[in-house]
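Asks: what follows is a protein structure lacking sequence information:
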């Protein structure tokens, strides 16, 4: 009893790598190995690099907008018509400035996801599931090993990013202390340069940290989709089909093949018999065939049917135990007669043709 229980436990233990079918099913559910840190790092890096190119355009646009606000909008009367007009124009100007940055973030975010998992559209991943709002499931996730790993990762990133940002600011502290002595344009340029430098360095740091995170996510995903030996057996059984259905299908195929074979017997030149256990039907057309061909063969009941159909259609039956058994063993239906049996078959066919001539 104990041995049976141990065997059942061993079969249910998830020790086997996921099969291709299992991987495809989990992928369709949206369960893939993906690190959000890779997306975050690539988006930050792309945005801040783009900002180095876009900074002059952004600064000029902001300067023009502020100039318009203080030289025009400040002189407008506050009415029900002017306030919506001001907000509408400011919103439009802001959108025009932010749109290129958001587009870069969108492109690189999608590219980072495709880099990790390829193109994936999974409606099932966004379906509502009651288990997602189950308090017990939520508590289990909060106090799981995965949650602990994510917490330690977050603390490590906060510490390293904070240290890196502080170091960059400390190294540029002299320049920051003299900002009050610079013009607005120069001060804005200095702040922009420093912000961009911190952003790029932080992005590179996060990109470096995302590599082990991605490897961990892949390891964790492989662990989650592992299968038990019983799962693998059940999947193979399901893919191969029910044994009874397979047996029935095989029987139908054999019956159809036998029926087609029996349709060839009336056109045969001779049926060589054992005389009861084996029967082989041969056909030969001198101008079309290089050698006689086996058109039908069978043992026991199938041999009986071949002999019966042959007699009904006036096909000559020749008893030759050794030749019938050799043809049955060495040649399949549609094959030419084996070379070592040419002489024996030729003698039989010669006898058949001579007999047919005598009957005519």
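Replies: Yep, that arrived. Since we're looking at a predicted model, the values are computed, not measured.
Asks: drop to CA atoms for contacts and neighbour counts, all remaining ones
Replies: Will do.
Asks: what about stretch 12-27, how long is it end to end?
Replies: The stretch stretch 12-27 measures 23 Å between its terminal residues, going by Cα to Cα, to the nearest Å.
Asks: now swap in stretch 70-83 and tell me
Replies: 15 Å.
Asks: list the buried residues for it?
Replies: residue 73 (16 or more other Cα atoms under 10 Å).
Asks: what residues does that stretch touch?
Replies: residue 86 (Cα atoms under 8 Å, 6 or more residues apart in numbering).
Asks: check stretch 326-333 too.
Replies: Contacts of stretch 326-333 (Cα under 8 Å, 6+ apart): 278-280, 293-298, 337-338, 341.
Asks: can you select the buried ones among those residues for me in PyMOL?
Replies: Selection of buried members from these for PyMOL, criterion 16+ other Cα under 10 Å:
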select buried, resi 278+279+280+293+294+295+296+297+298+337
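Asks: most widely separated two among the contacts of stretch 326-333?
Replies: By the measure Cα to Cα, 298 and 341 form the most distant pair in those, at 18.3 Å.
Asks: which strands and helices lie in contact with the helix or strand harbouring residue 258?
Replies: Assigned by DSSP states H and E, residue 258 falls within helix 243-264. Applying 3 or more Cα pairs under 8 Å, 6 or more residues apart in numbering; DSSP states H and E, we find helix 243-264 packed against strand 293-299.
Asks: in the following helix or strand past the strand it packs on, what counts as buried?
Replies: Downstream of strand 293-299, the next assigned helix or strand under DSSP H and E is helix 301-312. Residues of helix 301-312 classed as buried: 302-307, 309-310 (neighbour count, 16+ other Cα under 10 Å).
Asks: one more: stretch 36-51?
Replies: Using 16+ other Cα under 10 Å as the test for burial, stretch 36-51 gives 37-51.
Asks: what's the answer for stretch 99-110, then?
Replies: For stretch 99-110, by 16+ other Cα under 10 Å, it's 101, 105, 108-109.
Asks: among the buried residues of stretch 36-51, name the ones in helices.
Replies: The helices, defined by DSSP state H, take in 37-51 from the buried residues of stretch 36-51.
Asks: next one for the comparison:
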């Protein structure tokens, strides 16, 4: 069966078990655009709150190397090592908050979509991942076309936003050539902040659409064929034939236990051939008669046969036998509605035995 035919046959929504199994194997919906948007947002945060102040501090400290080089000794390798350590410390203080913000935003984007978890299945080597044919299908399949369209949208958006921003800032750029050179970094920082802000706003629509697309595609890929639904139901509920056989065996065991209790009955109420209810009444055991067995058709005949074999009275009362069969349970006392009728039968049996 071809891939297209197989996909067409998957018409059933994925079951809860199919979804759980997919998540346990690391197959989760994931949008690649969300981390990209988080990166853009983190760059904007860095430019707005970190770069201006930290760059000023770093520039002031590094300017000492240019303005006062005589303060730094380089007579030996140890002096050079100390100098490099100082430089590394200053650069580390400058880069640490930037790296922390970039990493934090990327991690937040991943957690927003799905909680991180370690799945060995995702890192297990699989030949289909390096298959040229599989790679060709991924590139030129529907998913590949969607990724290509998203890339075109991002490229077009960034290009248009950059051109519009440069056009609007053209005058400032030309004027900066004739202004104080120390103002150029501030102008460049402002332009970078505006550019990144515009790109972030423009890509919000793409990110929202990609989040929805990722989940819809994930659910669609997990769809099942009617045969898969049946097989999963069999696995969860058991084979219907096996379950029917088990029910039959359980009923047989229950019937055997019930018929074994008939010799303990005090009397049996019967419809001549269709229904039979065996009752036991001992004041020391219960306040009302207890049903030890009941049955209809062949089971009723077996109850009567066993009762007659052990000398237990069999009272024929068609309406009472039919009514009691529908309302009494084995090993339980009879309902109060039947007290009067059963009491009359008990009185009849006791007076006849005397």
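Replies: Done, it's in. Keep in mind the model is a prediction, meaning the values are calculated, not measured.
Asks: TM-score for this pair?
Replies: Once superposed, chain against chain, the TM-score is 0.80 (TM-score structural alignment, normalised by the length of structure 2); 349 aligned residues with a Cα RMSD of 3.7 Å.
Asks: circling back to that earlier point, dump the buried residues of stretch 99-110 of structure 1 into JSON lines; add distance to residue 172 of structure 1 and secondary structure as well.
Replies: What follows is the buried residues of stretch 99-110 of structure 1, written out as JSON lines (distance: Cα to Cα, whole Å; DSSP: H, G, I helix; E, B strand; the rest coil):
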{"residue": "101", "distance to residue 172 of structure 1": "26", "secondary structure": "helix"}
{"residue": "105", "distance to residue 172 of structure 1": "28", "secondary structure": "helix"}
{"residue": "108", "distance to residue 172 of structure 1": "30", "secondary structure": "helix"}
{"residue": "109", "distance to residue 172 of structure 1": "31", "secondary structure": "helix"}
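Asks: tell me which two of these sit farthest apart.
Replies: 101 and 109 (12.1 Å).
Asks: all strands of the stretch 51-200 of structure 2, in order?
Replies: Counting by DSSP state E, counting those that start in this stretch, the stretch 51-200 of structure 2 has no strands to list.
Asks: for the buried residues of helix 301-312 of structure 1, give me TSV that also has distance to residue 269 of structure 1.
Replies: Shown next, in TSV, are these (distance: Cα to Cα, whole Å):
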residue	distance to residue 269 of structure 1
302	18
303	16
304	17
305	16
306	13
307	13
309	13
310	10
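Asks: for residue 208 of structure 1, state which of these is nearest.
Replies: residue 302 (73.3 Å).
Asks: distance check, the nearest residue to residue 274 of structure 2 once chain neighbours are set aside against residue 176 of structure 2.
Replies: Spatial nearest neighbour of residue 274 of structure 2, excluding adjacent residues (Cα to Cα, 6 or more residues apart in numbering): residue 297 at 4.6 Å. Look at residue 297 of structure 2 and residue 176 of structure 2: by Cα to Cα, they are 107 Å apart.
Asks: show me what residue 56 of structure 2 aligns to in structure 1.
Replies: Using TM-score structural alignment, the equivalent of residue 56 of structure 2 in structure 1 is residue 60.
Asks: number of nearby residues for that match?
Replies: Counted with other Cα atoms under 10 Å, residues neighbouring residue 60 of structure 1 total 12.
Asks: let me know the distance separating it from residue 188 of structure 1.
Replies: 11 Å.
Asks: and for these two, which residues touch both?
Replies: Contacts common to residue 60 of structure 1 and residue 188, judged by Cα under 8 Å, 6+ apart, are absent.
Asks: which bit of structure 1 covers stretch 21-36 of structure 2?
Replies: With TM-score structural alignment as the criterion, stretch 21-36 of structure 2 aligns to 25-40.
Asks: what sits up against that stretch?
Replies: By Cα under 8 Å, 6+ apart, stretch 25-40 of structure 1 touches 108-109, 112-113, 116-117, 120-125, 206-207, 209-211, 213-214, 217-218, 220-221, 225.
Asks: over to stretch 125-135 of structure 1?
Replies: When contacts are defined by Cα under 8 Å, 6+ apart, stretch 125-135 of structure 1 is touched by residues 29-31, 137-138.
Asks: distance to residue 325 of structure 1 and neighbour count added to the residues you listed, as JSON lines?
Replies: Below are the contacts of stretch 125-135 of structure 1 laid out as JSON lines (distance: Cα to Cα, whole Å; neighbours: other Cα atoms under 10 Å):
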{"residue": "29", "distance to residue 325 of structure 1": "58", "neighbour count": "16"}
{"residue": "30", "distance to residue 325 of structure 1": "61", "neighbour count": "17"}
{"residue": "31", "distance to residue 325 of structure 1": "60", "neighbour count": "16"}
{"residue": "137", "distance to residue 325 of structure 1": "71", "neighbour count": "11"}
{"residue": "138", "distance to residue 325 of structure 1": "73", "neighbour count": "13"}
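Asks: ok but residue 333 of structure 1 is inside a helix, no?
Replies: No. Under DSSP: H, G, I helix; E, B strand; the rest coil, residue 333 of structure 1 falls outside any helix and is assigned coil.
Asks: need the counterpart of residue 145 of structure 2 in structure 1.
Replies: By TM-score structural alignment, residue 145 of structure 2 lines up with residue 148.
Asks: residue in structure 1 matching residue 97 of structure 2?
Replies: By TM-score structural alignment, residue 97 of structure 2 lines up with residue 100.
Asks: any idea how far its match is from residue 55 of structure 1?
Replies: Distance from residue 100 of structure 1 to residue 55 of structure 1, by Cα to Cα: 12 Å.
Asks: one more: residue 329 of structure 1?
Replies: 86 Å.
Asks: go on, residue 16 of structure 1?
Replies: Residue 16 of structure 1 sits 54 Å away from residue 55 of structure 1, going by Cα to Cα.
Asks: then residue 42 of structure 1?
Replies: For residue 42 of structure 1, the distance to residue 55 of structure 1 (Cα to Cα) stands at 19 Å.
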